[in-house]
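**Q** my questions are about this predicted structure, shown below with the sequence.
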Amino acid sequence: MSISRKYAHKGQRALEILVRLNRLYPEATCTLNYQTPVQLLVATILSAQCTDERVNQVTPALFARFPDAPALANADLEELETLVRSTGFYRNKARNIRAACQMIVDRFDGQVPKLMEDLLQLPGVARKTANVVLAHGYGINMGVTVDTHVKRLSQRLGLTDKTDPLRIEQELMHLLPQPDWENWSIRLIYHGRAVCTARNPACDRCELADLCPSAHVSRRPPVPGTVQA
């Protein structure tokens, strides 16, 4: 599908997409349930290769048993594995959660750090998790969260041809205003779940279709008796 000249430049197109996403999903926010930054960190680690819905089913019992970093740092590993088992890859996740909380207790006075470079030292934490924690835990936009939805839609919208999440993030950071970096990600995730799904994107009802070079929207035949402009 061809894009109008007005939005041919990636920067202009990205800004218009952002405007429309804000209009379509004005109340969009992180769908993980948490009360503290450490709970957000743990929930985000658990969300890898798992739905937020499943994580939200697991965390009430997990946080009731281990509510903070000191408790998680001293958790029995087998018990922790049992509590997070249904999120998948539970052994690695349990080990990373306990080790990350041990580091938080030992090096950061029991508080999840607010610096990207500190967060990236924690076991199981890469830039995606760090961006989520900083944005939703502390209101700090240090980057663009690139999950599978953001990666897929950013590619389909012609904003990047990269496949590595870090390179995609770098491109998006140059296209979007910093205050909207997390707004972009969270709303694009909503759109990816509701409309631009992986296997069957609903291009015919997508309000971004005219901005998307990957959209497959056929022109409807004119209604008999009408005049086409």
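**A** That came in fine, so what should we check first? Numbering: from 1, shown residues only.

**Q** all contacts plus neighbour counts: C-alpha atoms, from now on.
**A** Fine.

**Q** from the contact counts, what lies against the longest helix along the chain?
**A** Across the chain, the longest stretch assigned as helix under DSSP state H is helix 90-107. Judged by 3 or more C-alpha pairs under 8 Å, 6 or more residues apart in numbering; DSSP states H and E, helix 90-107 is in contact with helix 37-46, helix 69-73, helix 77-84.

**Q** A further structure is provided below for comparison with the first:
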Amino acid sequence: MPVPYTLQLVDGDTKVPLADPIRGEFTDEDWEILSQYLRDAARLRETQLVRSSDPGTTRMEMLGDDTCTVTGLPTSAELSELLHNLRPFVLENERANFAKAKLVVGRREPHPALRSYLKDLRERFDGDRLRERFRFLVGKGPVDGVEPLELVKRGAVVNSDKFLKLWLNGYEYHRVPEMQREFEDLCGAMPFDMARAAFMFCLQDKTKAVLELANALGVMTEVARLERQAEGPPTDSP
């Protein structure tokens, strides 16, 4: 049975309403996806790296002699816990991954402010905002006009979803030989701590985007639940 809701968008600074309240409803399938997303997000919040206030405190510093120092990498146990709890959000075949939960809201709400908000979350999740701040490049020649370190056969952006997926599917979530070979071909000569640092930056942004969307969905589903309770039999809360 569809679950109705009302959403009021306000300006983050002035708290002035941006438009008339938005009214809509979640289908049963929508509700199940959002409920699962919120349950998975609750587990993600309980991971050690997130509970310690930030999903990683990795730092990378380039020195004057073109060398790099990396500090603050998580332990293997901490990283495994984070990756395990991020898995439902990043794997494409998961029913309530980040993209599908965002789509539930995006296709229901055409309001420009909400579309802009969801676009910002997607760009953070995909790493676009991270690459606006810096790009960790490796290769023999210039990449987009930037001269990277000469570490591998061809240029590539390490802090990208492509590299992250190669690492996850080649070594962490799966053990796909083809992806291991491609990963090693691209950055096999790179010190592994440097690669892990780049991936931690990606994971930090993914985690923040996942939890911020969960905060918004929590408000929307709670409003829907309360409205449903006021109208009739209570709806299970996510």
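**A** That came through, no problem. Source: prediction; values computed, not measured.

**Q** post the TM-score for the overlay when you can.
**A** The TM-score (TM-score structural alignment, normalised by the length of the first structure) is 0.26; 100 aligned residues with a C-alpha RMSD of 5.7 Å.

**Q** would TSV of the helices and strands packed on helix 90-107 of the first structure with distance to residue 61 of the first structure be doable?
**A** Output for these, formatted as TSV (distance: least, C-alpha to C-alpha, whole Å):
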stretch	distance to residue 61 of the first structure
helix 37-46	12
helix 69-73	13
helix 77-84	7
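
**Q** for the host helix or strand of residue 62 of the first structure, which positions count as buried?
**A** Take DSSP states H and E as the rule and residue 62 of the first structure turns out to sit in helix 52-65. Neighbour counts over helix 52-65 of the first structure (16 or more other C-alpha atoms under 10 Å) mark 52, 55-56, 58-59, 62-63 as buried.

**Q** now the residues you listed as CSV including distance to residue 77 of the first structure?
**A** Putting the buried residues of helix 52-65 of the first structure into CSV (distance: C-alpha to C-alpha, whole Å) gives the following:
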residue, distance to residue 77 of the first structure
52, 23
55, 18
56, 20
58, 16
59, 16
62, 13
63, 15
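
**Q** can you tell me which of the residues you listed lies nearest to residue 148 of the first structure?
**A** Nearest to residue 148 of the first structure out of those is residue 52 (C-alpha to C-alpha; 13.2 Å).

**Q** now do the helix or strand containing residue 225 of the second structure: which elements does it pack against?
**A** Using DSSP H and E, residue 225 of the second structure sits within helix 192-231. Applying 3+ C-alpha pairs under 8 Å, 6+ apart, we find helix 192-231 of the second structure packed against strand 3-7, helix 28-45, strand 59-62, strand 68-71, helix 112-126, helix 128-133, helix 161-167.

**Q** specify the stretch among the ones you listed that is closest to residue 212 of the second structure.
**A** helix 112-126 (7.9 Å).

**Q** in the closest one, which residues are buried?
**A** In helix 112-126 of the second structure, the ones that count as buried by 16+ other C-alpha under 10 Å are 118, 121-126.

**Q** just those residues now: which is nearest residue 214 of the second structure?
**A** residue 121 (11.1 Å).

**Q** surely that closest one touches residue 216?
**A** No - using C-alpha atoms under 8 Å, residue 121 of the second structure is not in contact with residue 216, being 11.2 Å away.

**Q** need the helices for the first structure, in chain order.
**A** Going by DSSP H, the first structure shows helices at 10-24, 37-46, 52-65, 69-73, 77-84, 90-107, 116-119, 127-132, 138, 148-156, 165-175, 181-194.

**Q** which elements pack onto the second one?
**A** Meaning helix 37-46 of the first structure. helix 52-65, helix 90-107, helix 127-132.
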